[in-house]
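Asks: sharing a model prediction with you, sequence too.
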Amino acid sequence: MRTVGVEEELLLVDPRSGEPRALSTAVLAAATRESRGRAHAFTKELQGQQLEFATYPQTGMKELGAEIGRHRAEAARHAAEAGAAVVALATSPLPAGPALTEGRRYRWIREQFGLTALEQLTCGCHVHVSVESDEEGVGVLDRMRPWLSVLLALSTNSPFWQGNDSGYNSYRNRVWGRWPSAGPVEVFGSARRYHRQVSDLLDTGVLPDEGMVYFDARLSRTYPTVEVRAADVCLDASTTALLATLTRGLVDTAAREWSQGEPPARHGVGLLRAATWQAARSGLDGHLIHPVTMRPAPADRVVHALLAHIEKALDDNGDLAQARQGLAELLAGGNGARVQRQLLRRTGSLREVVAACVRRTQEGP
């Protein structure tokens, strides 16, 4: 059974005002003190108002969900020690200014990318699924491409930007898409062609290193995994665990198709970009682009098509019942974008939206 690991990026906010606070250095210092010099799960990110953690590789999704919840609780404790709170929102509902993390690499990014870098206060969720080789990994990437927009739709959790409703369910995706290497990619066909593409990108001088190859899904440069990077950070830890379950099912399904010589769908990058835009725009609250037909269809129908596509893999992993239940609950109750808008309608205050989401990040729905 393939292992799965998750990286989540969280916002650090003022516990009273809900505004982002650039306190990642103090939060990491608190984590280091508690760990007494041992390694811990937390790292800094591009902006000082962000905190990232990574789980261990797991085969059981129940165990993975428990670890995500545990790290969120640890992050909340360390943040409180630094005078902040953590919240699993993919963009800040309240206005925020830039606070880029110090360091030579981050300074280079600021000088190279200007306002694009300054405005990148966005939080994503990255799912790592183990693969046997780069060849298998590229075979998986080629066959997963049409389905990544559905993962984005399930996770959308960033409707607000600088104090306003963006009109999107994932405005993070729109801001993130400003990076030159972000988004869907073409069919590679082999590991050699994949690595050649990465090498050619670096040779342009536009990117500082392989860490900024921001494909929606890529071969990890650190682990023997496929790294799926399409999703917003999810408001609820249970949604993150569901996302990881579905992602493993997609990897298993794509790897089986690759091993059996089934060719990948040849949808062009332009069509995939349109599907990504639609997923960011409507999330689960409208139509999506169906990954097979590349035509609009109701979101629930597309989500059930994803479930049918990976059903055998989910069943083989013992995840099918859990995935069915999780998807049914998500479609009925809504993801983070829907919850945030419901909170605003009820309270009339973006500050109250943030406060409610802080509590939900730590305690669950």
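Replies: Noted; the coordinates are in hand. Numbering: from 1, shown residues only.
Asks: going forward, measure contacts between C-alpha atoms and count neighbours the same way
Replies: Fine.
Asks: okay, helices next: where are they in the stretch 51-200 of the chain?
Replies: Remark: helices assigned in the stretch 51-200 of the chain by DSSP state H, counting those that start in this stretch are 61-81, 104-113, 115-118, 134-144, 148-155, 171-176, 191-203.
Asks: buried residues in the first one, which are they?
Replies: Spelled out, it's helix 61-81. Across helix 61-81, burial judged by 16 or more other Cα atoms under 10 Å covers 61, 64-65, 67-69, 71-80.
Asks: got another, please set it beside the one above:
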Amino acid sequence: MKSHYSSSTHHQVRTVGVEEELLLVDAETGAPRSVASEVLRVARRHGDTEVAAGEAGGSVGPELQEQQVETDTPAEEYLGILEQDLRRWRDKARAAASEAGALILASGTTPLPVWPQTFDDERYAAMAERFGLTASEQLTCGCHVHVSVESDDEAVGALDRIRAWLPVLLAVSANSPFWQGGDSGYASYRSQVMTRWPTNGPTEIFGSGQAYVDHLRLLVDTGVPLDEGMAYFDARPSRNYPTLEIRVADVCLDPRDAVLVAALARALVETGAREWAEG
């Protein structure tokens, strides 16, 4: 996530930003295409891969597989502007993909069979080596919502209180019924594929920001995840921004649904943070 998030105060509306993982598919057949490197070269030429210093943010970037890219939006207070951001960055990704003969598809999994190809990156290669089929078959696309918080303790206080509601956000966003060309029988098969990671799923109650940090350190020290970035929890305090990152949702076909997920995520964080502040 490359956007710059500003922390909120009790008298301000919390800012919210969204990351969307998007499939790259053939413009004629709809089959996934391994063209992310080419798409990102085009996006870089257009100035869409890095956030300029002092600007509000937004970018197109890589993901685990060559058949997908990720976009992120600036942090916004107003949901109407957030929707404009989501549409603008999908358009930028679409424009770059078109030069590679591909389209973008906002679907949690591909409807057609796929043989994923890991993006050329040292960390992703290490993940593929350590986790085998779990990593090499992992072509899924989520919608990650960043909601501003004032401190690590507030982030964890809210996280502890919204855990039980996160499956509702998954249900609202469910957009991945297919797996390898067949109907999985699930509205969100992405959620099932994600459980193959040993660090995925709901979290325990931590009680404080330090307790979360200690838990994360113990987890990495087991040698199972490569690093803290592999804490694929349903929600987590962001490593890079003063936000609580809610990661449970599928990417949504319609940007308006992504805005709904963001609005509900922000409402959950605000409610959880107030309950934490009130003890």
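Replies: On my side now, so go ahead. Everything numeric in this text was worked out from a predicted model, so none of it was measured.
Asks: most tightly packed of the helices of the stretch 51-200 of structure 1?
Replies: helix 148-155 (a mean of 28; mean count of other Cα atoms under 10 Å).
Asks: quick one: the aligned partner of residue 130 of structure 2 in structure 1 from residue 206 of structure 1, how far?
Replies: In structure 1, residue 130 of structure 2 lines up with residue 112, judged by TM-score structural alignment. Residue 112 of structure 1 sits 8 Å away from residue 206 of structure 1, going by Cα to Cα, to the nearest Å.
Asks: again, but for residue 269 of structure 1
Replies: To residue 206 of structure 1, residue 269 of structure 1 is 21 Å away according to Cα to Cα.
Asks: what does residue 159 of structure 1 give?
Replies: Separation of residue 159 of structure 1 from residue 206 of structure 1 (Cα to Cα): 30 Å.
Asks: those two: which is more packed in?
Replies: Shown here are residue 159 of structure 1 and residue 206; by other Cα atoms under 10 Å, residue 159 has more neighbours (28 against 14).
Asks: correct me, but that one touches residue 173?
Replies: No - here residue 159 of structure 1 lies out of contact with residue 173, judged by Cα atoms under 8 Å, at a distance of 10.5 Å.
Asks: ok, and the closest non-adjacent residue to the spatially most central residue of structure 2?
Replies: In structure 2, the centroid-proximal residue (Cα atoms, centre = their mean) is residue 144; its distance is 3.3 Å. Using Cα to Cα, 6 or more residues apart in numbering and skipping the chain neighbours, the partner closest in space to residue 144 of structure 2 is residue 247 (4.4 Å).
Asks: what do you get for residue 53 of structure 1?
Replies: Per Cα to Cα, 6+ apart, closest to residue 53 of structure 1 is residue 42, 4.4 Å.
Asks: what lines up with that neighbour in structure 2?
Replies: Alignment note (TM-score structural alignment): residue 42 of structure 1 maps to residue 60 of structure 2.
Asks: so what's its match up against?
Replies: By Cα atoms under 8 Å, 6 or more residues apart in numbering, the contact set of residue 60 of structure 2 is 40, 43, 48, 49, 50, 69, 70, 71, 72, 89, 92, 93.
Asks: just the buried ones from those?
Replies: Buried, going by 16+ other Cα under 10 Å: 40, 43, 48, 49, 69, 70, 71, 72, 89, 92, 93, out of those.
Asks: can you map out the strands along structure 1?
Replies: Here structure 1 has its strands, by DSSP state E, at 4-13, 42-43, 50-54, 85-87, 124-130, 160-161, 164-165, 217-219, 225-232, 287-289, 296-298.
Asks: will you turn those strands into TSV that also has distance to residue 345 of structure 1?
Replies: Formatted as TSV, the strands of structure 1 follow (distance: least, Cα to Cα, whole Å):
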stretch	distance to residue 345 of structure 1
strand 4-13	22
strand 42-43	34
strand 50-54	27
strand 85-87	20
strand 124-130	25
strand 160-161	13
strand 164-165	12
strand 217-219	35
strand 225-232	22
strand 287-289	23
strand 296-298	24
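Asks: quick one: closest of those to residue 356 of structure 1.
Replies: Ranking these by proximity to residue 356 of structure 1 (Cα to Cα) places strand 85-87 first, at 9.4 Å.
Asks: contacts for the closest one?
Replies: Outside strand 85-87 of structure 1, the residues that touch it by Cα under 8 Å, 6+ apart are 10-15, 75-76, 79, 235, 354, 357-358, 361.
Asks: same thing with stretch 253-263 of structure 2?
Replies: By Cα under 8 Å, 6+ apart, the residues outside stretch 253-263 of structure 2 that reach it are 16-18, 79, 82-83, 86-87, 105-107, 143, 145, 169, 172-173, 175, 249, 251-252.
Asks: ok, so what distance separates residue 236 of structure 2 from residue 194 of structure 2?
Replies: For residue 236 of structure 2, the distance to residue 194 of structure 2 equals 15 Å [Cα to Cα].
Asks: same check, this time on residue 105 of structure 2
Replies: 19 Å.
Asks: again, but for residue 217 of structure 2
Replies: To residue 194 of structure 2, residue 217 of structure 2 is 22 Å away according to Cα to Cα.
Asks: same question for residue 243 of structure 2.
Replies: Separation of residue 243 of structure 2 from residue 194 of structure 2 (Cα to Cα) stands at 22 Å.
Asks: could you dump the contacts of residue 60 of structure 2 to TSV with distance to residue 198 of structure 2?
Replies: Converted to TSV, the contacts of residue 60 of structure 2 look like this (distance: Cα to Cα, whole Å):
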residue	distance to residue 198 of structure 2
40	30
43	33
48	33
49	30
50	31
69	23
70	23
71	25
72	26
89	31
92	34
93	31
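Asks: next, count neighbours for residue 278 of structure 2.
Replies: As a burial measure, residue 278 of structure 2 scores 7 neighbours (other Cα under 10 Å).
Asks: now residue 169 of structure 1
Replies: Residue 169 of structure 1 has 31 neighbours, counted by other Cα under 10 Å.
Asks: which residues touch residue 358 of structure 1?
Replies: Applying Cα under 8 Å, 6+ apart to residue 358 of structure 1 gives the contacts 85, 86, 87, 88.
Asks: which one in structure 2 is aligned with residue 68 of structure 1?
Replies: Under the alignment (TM-score structural alignment), residue 68 of structure 1 pairs with residue 86 in structure 2.
Asks: how near is that match to residue 100 of structure 2?
Replies: As for residue 86 of structure 2, its distance to residue 100 of structure 2 is 21 Å (criterion: Cα to Cα).
Asks: what does residue 153 of structure 2 align to in structure 1?
Replies: Per TM-score structural alignment, residue 153 of structure 2 is aligned with residue 135.
Asks: pull the contacting residues for the nearest residue to its match once chain neighbours are set aside.
Replies: Leaving out its chain neighbours, the residue that sits closest to residue 135 of structure 1 by Cα to Cα, 6+ apart is residue 191, at 5.0 Å. Residues near residue 191 of structure 1 by Cα under 8 Å, 6+ apart: 134, 135, 137, 138.
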